[in-house]
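Asks: Build me a model:
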Amino acid sequence: MSAALPALTAPTGRRVRVLPGVYAPQHDTHLLLRALAREAIRPGADVIDLGTGSGLLAVAAARRGANVTAVDVARRAVLTARLNALIARRRVAVHRGDLAAPVPGRTYDLVISNPPYVPSPHGPPPRRGSARAWDAGPDGRAVVDRICEAAPSLLRAGGVLLMVHSGLCGTEKTLRRLAEHGLSATVSDVAHVPFGPVVLSRMSWLHGRDLLDRRADREELVVVRAEQR
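Replies: This next block holds a predicted model:
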């Protein structure tokens, strides 16, 4: 373990290592961890974490006795997740790739995801760099919609999707999209948190596109819970 690699305190109180350029655990991570803690995960349940980042959520599921697969497009995120699983002494299969592409044909009892969701004035999501952990196209839904579309084929009967995102990219749109794909979806948790530096840097643009109320002084985060009927 490199002494130069900073250790951060996660919302669980546990220490995690995060390589430069990898999304570090933040308010959205905390909210999704809280939702994960409410799920009845039986030992041996199959779980996949899409866009694992630091691997914190994947490790949390592994601590509950689940068989966990974690995927991220970023090479540094894959290395970080593997490192944190090693430190925690938990078995997590970490793959590099786009959503569930590295594990074709597999199904799961639980799908968890903290995808990129911040609307961006810079066009399509970037293909490299740290910004691809948050920039998600002009409406913030470039990855969220893909997860909504993929979830039915990833979930077993009775399986659950837990996904966190900002209200900026449209909570009702997510609920409708999941329903269109045959899932029963609700908002299971909500938090209002201070605007982060990315949102603050594009406030005028967000206001101009009517994606953010000019009176708002905090960002709404939601956890969407969807179940395979």
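Asks: can we go C-alpha only for contacts and neighbour counts from here?
Replies: OK.
Asks: For A4, see how far away the residue nearest in space to the middle of the chain is.
Replies: Most central residue of the chain, judged by C-alpha distance to the mean C-alpha position with C-alpha atoms, centre = their mean, is N114 at 0.8 Å. As judged by C-alpha to C-alpha, to the nearest Å, N114 and A4 stand 27 Å apart.
Asks: Packing partners of the longest helix anywhere in the chain?
Replies: Longest among the helix segments of the chain by residue count, using DSSP state H, is helix 75-88. With contacts taken as 3 or more C-alpha pairs under 8 Å, 6 or more residues apart in numbering; DSSP states H and E, helix 75-88 sits against strand 15-17, helix 56-63, strand 92-96.
Asks: other SSEs contacting the second one?
Replies: The one in question is helix 56-63. Taking 3+ C-alpha pairs under 8 Å, 6+ apart as the contact cut, helix 56-63 packs with helix 27-38, strand 46-50, strand 67-72, helix 75-88, strand 92-96.
Asks: Alongside the first, I'd like the structure of this one:
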Amino acid sequence: MTVDLWEGAMRQVTHLRSDLAAWTRESIAVDLGERALEALNRDVAVPASLAAERGSRIALLTRLFWLGETLDDDDLREALPTTIADGQPADLPFLEVATDGWRSRWQIVPVDVPDHLRPMIKESNPESTAAQTDTVWIASTRGALQGNRHASDFVMGVGGASRTLASLAAYQPGQRVLDLGTGSGIHAILAALAGARVTATDISQPALELAEFNADLNGAKIDLREGSLFEPVAGERFDVIVSNPPFVITPPSARGTVGALDYRDAGFEGDQLSSEVVRGLSDHLVAAGRAWMLLNWEIAQGADDPYSALRDWAQPGLDLHVIMREQLPVTSYIEMWLADGGLRPGHPDYEPSYRAWLTDFDDRGVTHVGLGYVSAGPTCQSPEDAGAPLFLGQHLRGTAPPNLHAYVESLWRQRNLTPADLTALAPIATDVVEHRFYHPGEPDPWIIKFTQTGGFGEEILATTALAGFVSVADGELTTGQIIAALAELLSEDPATLTSQLLPKVVEMKRLGMLTFVAPHCE
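Replies: Next comes the predicted model:
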């Protein structure tokens, strides 16, 4: 269903958009300093609060909307000149009366539009504030920055994980997009501004209300529907599904003291919610559709494969690329989410919540939890192989690269190339440097390895033959031609060298260190 809470207030929201246009992450860094912005990113207020005492308009907007401080009438008029000129503060849906002035009803923050989406937004909505500033503004419930413990109606803002998901997902004009568990609406808004036709669902009425406000604030049109997971879109298919669902694994025994936090925990057992999302993709994606999502999954004690749960969830004909951001021990996982909900050591609910949570994991033999991103889509394998979906698991150590979308898409485009395909295609070494290690005085290296300069910084050990192969991987010769030339040069049997080299070439293709094209012709 569509929420109409903001009907009649569109003019004020449009004026607010105009007043916020100069308030971006870049302008905050310039006006208040990088230190203040970095502290705000960590939900720490003091450095920004001190820097904002200088009283500039950027400082006043930061105090009002990000820090949650009170502004008097004069400061409010300076911060929001267009908005206040058109009406009284008491009539504005995003302000509330506070002691000695006015404060924002929600936390509102500027969010950078990911680089790869900017061309689409400028093409589809060239007059939008997002196209002109490369920024959207997202309202959410005030939380840790203001020292608040999260309540049952809490609506999450845009954190680091959501920003990474935004840098991964992509949309084209005219596509049908589903934002599953939209929360504050960041992904739905980016998709709509890029020209897509967007449906967004959530089980939380407060989330839908804020998503509608945020859509209006950014000039985006979204079809909002209330309900759990795929229920509001039964029987419908989409070109793109994007989801940051309430995937936190919280046992029923801990919910009494942790609280009913719909924004992060939908009440499913274990990692069942993540399972339901992955298993439902095949029924809701078109033949060439794509899905991008954030998920948590359980890893059992002694498991050799940290991705085994996701392999089990993948339906026939659905390919998965899983990027594991972290593999946390359950104790670290519990402590992280207790702190996220405002529970810290010393609080009377902290110890019973921790005990119940850890006991549940121990009773079920779960020692770690995987946190990460999933890219998925229908397989393009031949019909006889369609029952065996392709699966790629990677562990992202450190921060995501700035070219995350381009890197993941390069792997996705070549996922179905077989070794036979590669022999007829020309390899190109992509963002790869070679390292050679020598013992003092020795003419030959004892270790040769290739390191990826982009992507996830993957490394692979190399033989002399593989080093020779990569040294001429410039798109001129096919894989088969290079191996034949190396066999002659090294006096090796071509078939034997092929059996030794081709698995390494396939692995470098899998990691994005080699890409393949039709050979260049003179």
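Asks: rewinding a little: nearest to R225 of structure 1 among the helices and strands packed on helix 56-63 of structure 1 would be which one?
Replies: Each of these has some distance to R225 of structure 1 by C-alpha to C-alpha; the shortest is helix 27-38, at 8.7 Å.
Asks: before we move on, back to that, who touches the longest helix of structure 1?
Replies: By C-alpha atoms under 8 Å, 6 or more residues apart in numbering, the surrounding residues in contact with helix 75-88 of structure 1 are 16-19, 21-23, 52-56, 59, 71-72, 91-92, 94-96.
Asks: hmm, 6 Å instead?
Replies: Counting by C-alpha atoms under 6 Å, 6 or more residues apart in numbering, the neighbours of helix 75-88 of structure 1 from elsewhere in the structure are 18, 22, 53-55, 59.
Asks: Need the max-distance pair from those.
Replies: Pairwise distances among the contacts of helix 75-88 of structure 1 were taken by C-alpha to C-alpha; the largest, 16.2 Å, belongs to V22 and V59.
Asks: Ignoring the adjacent residues along the chain, who's closest to N67 of structure 1?
Replies: Nearest residue to N67 of structure 1, sequence neighbours excluded (C-alpha to C-alpha, 6 or more residues apart in numbering): D46, at 4.9 Å.
Asks: Please identify the residue in structure 2 that aligns with the one you found.
Replies: In structure 2, D46 of structure 1 lines up with R176, judged by TM-score structural alignment.
Asks: contacting residues for its match?
Replies: Applying C-alpha under 6 Å, 6+ apart, we find R176 of structure 2 in contact with 197-198, 238-239.
Asks: Surely L294 of structure 2 and A376 touch.
Replies: No. With contact defined as C-alpha atoms under 6 Å, L294 of structure 2 and A376 do not form a contacting pair (11.6 Å).
Asks: Between the two, tell me which one has more neighbours.
Replies: A376 (26 against 23; other C-alpha atoms under 10 Å).
Asks: What ranges does the stretch 201-350 of structure 2 have for its helices?
Replies: 205-217, 252-258, 272-280, 308-313, 330-340, 350-363 (DSSP state H, counting those that start in this stretch).
Asks: Could you say which of these is packed most deeply?
Replies: Each of the helices of the stretch 201-350 of structure 2 was given a mean neighbour count from mean count of other C-alpha atoms under 10 Å, and the largest, a mean of 24, is that of helix 205-217.
Asks: Over which residues of structure 1 does it lie when aligned?
Replies: Counting by TM-score structural alignment, helix 205-217 of structure 2 corresponds to residues 75-87.
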